[in-house]
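> after the sequence you'll find the predicted model.
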Amino acid sequence: MRQSTTRVAVVTGGSRGIGRAVAGRLAADGCAVVVGYGGSEDEARAAVVEVTGRGGRAVAVQADVADERAVAALFDAAESAFGGVDVVTHAAGRMALAPLADLDLAELDALHRTNVRGTVVVAQQAVRRLRRGGALVLFSSSVLGRPFPGYGAYAASKGAVEGLVVVLAEEVRGRDVTVNAVAPGPTATDLFLEGKSAELVARLAAEPPMERLGTPDDVAGVVSFLAGPDGRWVHGQVVRANGGLV
């Protein structure tokens, strides 16, 4: 494995939505980027082309985030391609919405496999492999602070993420590695918009004092801060990037 002075970022869920915006922003910040993706190879390759077309370096690697062998191979690929790992952003996620009384428990199992087990698996590799000066950025959700009906199972999975952040912040003590989470509010991604009427989207957009939906780029800017030099004194925190939604 060749050594590199370039910072290297692994972004899960990097083929779409917030993850894709994060991959592009970290590449613009000077990172070589590994675009981790679950199912859409075409979109992952398009994300790589976006980065390389702007003069950056990127590769796409498929991995089921809940499969520890696949995730280990993802990190192996990052080290082989670029020499190490300095930033890990775990943006892969799943959403299943239903009132608790009507919740399909098979959907609950699938949700928790991705959002809870997947977060633990990716974070485990991150804390094993991040170099000094590195950053791990996980994803929670602002529904923990502003609950919406139907989001119970999803909110429960993101509560697990926030619990993990504060524990990991202690476990990496002395390593010069930061651990934080970003908790977006309503953000205009396919995952958020799917199945919602125009009226519901408009109502949700009006909820924050900024009176609009967030964009993937809004969230990517927060990740960039946490992963970069200006975010080194932010550790063990959940940053609610939601336009003032409380």
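Received it, and whenever you're ready, just let me know what you need.
> all contacts plus neighbour counts: C-alpha atoms, from now on.
OK.
> so the residue lying closest to Leu108 once chain neighbours are set aside, which of the three states?
Nearest non-adjacent residue to Leu108, counting by Cα to Cα, 6 or more residues apart in numbering: Ala153, 6.6 Å away. Reducing the assignment at Ala153 to three states with DSSP: H, G, I helix; E, B strand; the rest coil gives helix.
> second structure follows, compare the two:
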Amino acid sequence: MFLVRHFKIFSRCFLPNQCCTPVRKVSTSVHLFKRKDDVYIQRMTERLMKSSCRDCDFPLRMDPKYKVAIVTGGETGIGLAAASDLLANEAQTVVLAGVCEGEAAVKQLNEEHGEGRACFMHMDVNDSRDLEELFYRVNMVFGGIDIVFNNAGILEDHIWEYEVDTNLKSVIRGTLLGLDYMGKNGRGKRKGEGVIINHSDTMALEGLPYAPAYSATKAGIIGATLSFGSKYHYNQSGVRVAGLLSGPTNTDLVQKAGEKQIDPEWGRLLVAYLSEPPPQSPAVVGRAVSYLVKYAPPGSLWTVDRGELSVTKIPKRRVLNTKVTQL
């Protein structure tokens, strides 16, 4: 009886200065379609409730220690929080990339985590040459790439064509470059053990009426992530591709969203939607990124909302379809 199932992973343990291993909780779900057979759901719930911090379904796949990471849109908000948390997990270097001036962000990160741990490269994710140069330079200067967080995005439906380029096309391009530079047979100096995290949004699952273009771009990211994260691509490249859907988060993108929608009324309704309940902290999403780097299987989707991290399961189409008639 479920279209999308969210299995909660973090509750208390997802808070700062707490245990970093997951505590399993009973599944929470979005009830949209009915299924006659709930045995699968019952068994999955029982299995999740029995598992523990020491016996979980997500073994460590990568230790961020000594790793090199690229974070697009890393100058502020979620990108900056993700960079900080990766450095706190002893990543060697995090390269922030974006169109905004990132010197202040780099200074903050280096003061917190050590001089030379973070650097900034000015580039536009919509410019394929800029993005290619980013990967080439990071690979050459730091001896390879291990982690890519495709995070850059805007919530500006009044320029929806540019929004599609920024939110969706750049993620696809960044994923292709990540596979090229980290894959088994790619151009990178480190091959076959990288991870790519693509940043989506819970709006992708809801089809929010007040931001239709934005919702569409984030739904597209889910489709691309499921495709690139499939067994076929993973076996070819050895690179894990996973997706993170974030709920309303207290960032500049959210705070200024009301002014940048197709219709002023849509903007007002969007702000009201994003403000209730109170948005979560970017630091929470940053911790979720580090968790996915460590544990996310290829092709998996995760949701971080209201300070909780969940595995998000989207059933196959045959489960979703209800036959109407034979044509």
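Okay, I see it. For clarity, every value in this text was computed on a predicted model and none was experimentally measured.
> what does the TM-score come to for these two?
TM-score for the superposed pair, counting by TM-score structural alignment, normalised by the length of the first structure: 0.83. Supporting figures: 224 aligned residues with a Cα RMSD of 2.4 Å.
> re the thing from before, what residue of the second structure takes the place of the residue nearest to Leu108 of the first structure?
In the second structure, the residue matched to Ala153 of the first structure (TM-score structural alignment) is Ala213.
> mind checking how far its match is from Gly207 of the second structure?
In this structure, Ala213 of the second structure lies at 9 Å from Gly207 of the second structure, with Cα to Cα, to the nearest Å as the measure.
> more neighbours: these two, which one.
Comparing Ala213 of the second structure with Gly207 by other Cα atoms under 10 Å, the one with more neighbours is Ala213, at 23 against 16.
> residues touching the more buried one, list them.
Asp157, Trp160, Glu163, Val164 (Cα atoms under 8 Å, 6 or more residues apart in numbering).
> change it to 10 Å
Contacts for Ala213 of the second structure were tallied using Cα atoms under 10 Å, 6 or more residues apart in numbering; they are 155-161, 163-164, 207, 219, 261-262.
> output those residues in JSON lines; the columns should cover distance to Val271 of the second structure and secondary structure.
Rendered in JSON lines, the data for the contacts of Ala213 of the second structure read as follows (distance: Cα to Cα, whole Å; DSSP: H, G, I helix; E, B strand; the rest coil):
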{"residue": "Leu155", "distance to Val271 of the second structure": "11", "secondary structure": "coil"}
{"residue": "Glu156", "distance to Val271 of the second structure": "13", "secondary structure": "coil"}
{"residue": "Asp157", "distance to Val271 of the second structure": "13", "secondary structure": "helix"}
{"residue": "His158", "distance to Val271 of the second structure": "15", "secondary structure": "helix"}
{"residue": "Ile159", "distance to Val271 of the second structure": "18", "secondary structure": "helix"}
{"residue": "Trp160", "distance to Val271 of the second structure": "18", "secondary structure": "helix"}
{"residue": "Glu161", "distance to Val271 of the second structure": "22", "secondary structure": "helix"}
{"residue": "Glu163", "distance to Val271 of the second structure": "18", "secondary structure": "helix"}
{"residue": "Val164", "distance to Val271 of the second structure": "21", "secondary structure": "helix"}
{"residue": "Gly207", "distance to Val271 of the second structure": "16", "secondary structure": "coil"}
{"residue": "Ala219", "distance to Val271 of the second structure": "20", "secondary structure": "helix"}
{"residue": "Gln261", "distance to Val271 of the second structure": "10", "secondary structure": "coil"}
{"residue": "Ile262", "distance to Val271 of the second structure": "14", "secondary structure": "coil"}
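> closest to Ala272 of the second structure among those?
Gln261 (13.5 Å; Cα to Cα).
> aligned partner of Lys107 of the second structure in the first structure?
If you follow Lys107 of the second structure across to the first structure using TM-score structural alignment, you land on Val49.
> show me what the helix or strand where its match lies is packed against.
Of the helices and strands defined by DSSP states H and E, Val49 of the first structure is found in helix 41-53. In terms of contacts (3 or more Cα pairs under 10 Å, 6 or more residues apart in numbering; DSSP states H and E), helix 41-53 of the first structure is packed against helix 17-28, strand 32-37, strand 58-62.
> quick one: the longest one aligns where in the second structure?
Mapped onto the second structure using TM-score structural alignment, helix 17-28 of the first structure spans residues 77-88.
> and Val304 of the second structure, which of the three is it?
In terms of secondary structure, Val304 of the second structure is strand; the call rests on three-state DSSP.
> list the contacts of it.
Each residue near Val304 of the second structure by Cα under 10 Å, 6+ apart is listed here: 8-10, 201-202, 244-249, 280, 284-289, 310-312.
> tell me how far Ile221 of the second structure lies from Gly243 of the second structure.
According to Cα to Cα, Ile221 of the second structure stands 8 Å off from Gly243 of the second structure.
> overlap of the contact sets of the two?
When contacts are counted by Cα under 10 Å, 6+ apart, Ile221 of the second structure and Gly243 have Asn198, His199, Ser200, Asp201 as shared neighbours.
> residue in the first structure paired with the second one?
Alignment of His199 of the second structure against the first structure is given by TM-score structural alignment, with Phe139 as its counterpart.
> tell me, how many residues neighbour its match?
23.
> right, and it touches Glu162 too?
Yes. The pair Phe139 of the first structure and Glu162 passes the contact test of Cα atoms under 10 Å, sitting 8.4 Å apart.
> shared neighbours, those two?
Contact criterion Cα under 10 Å, 6+ apart; residues bridging Phe139 of the first structure and Glu162 by contacting each: Asn180, Ala181, Val182, Ala183, Val238.
> in the stretch 1-150 of the second structure, which spans are helices?
39-50, 77-88, 103-113, 128-142 (DSSP state H, counting those that start in this stretch).
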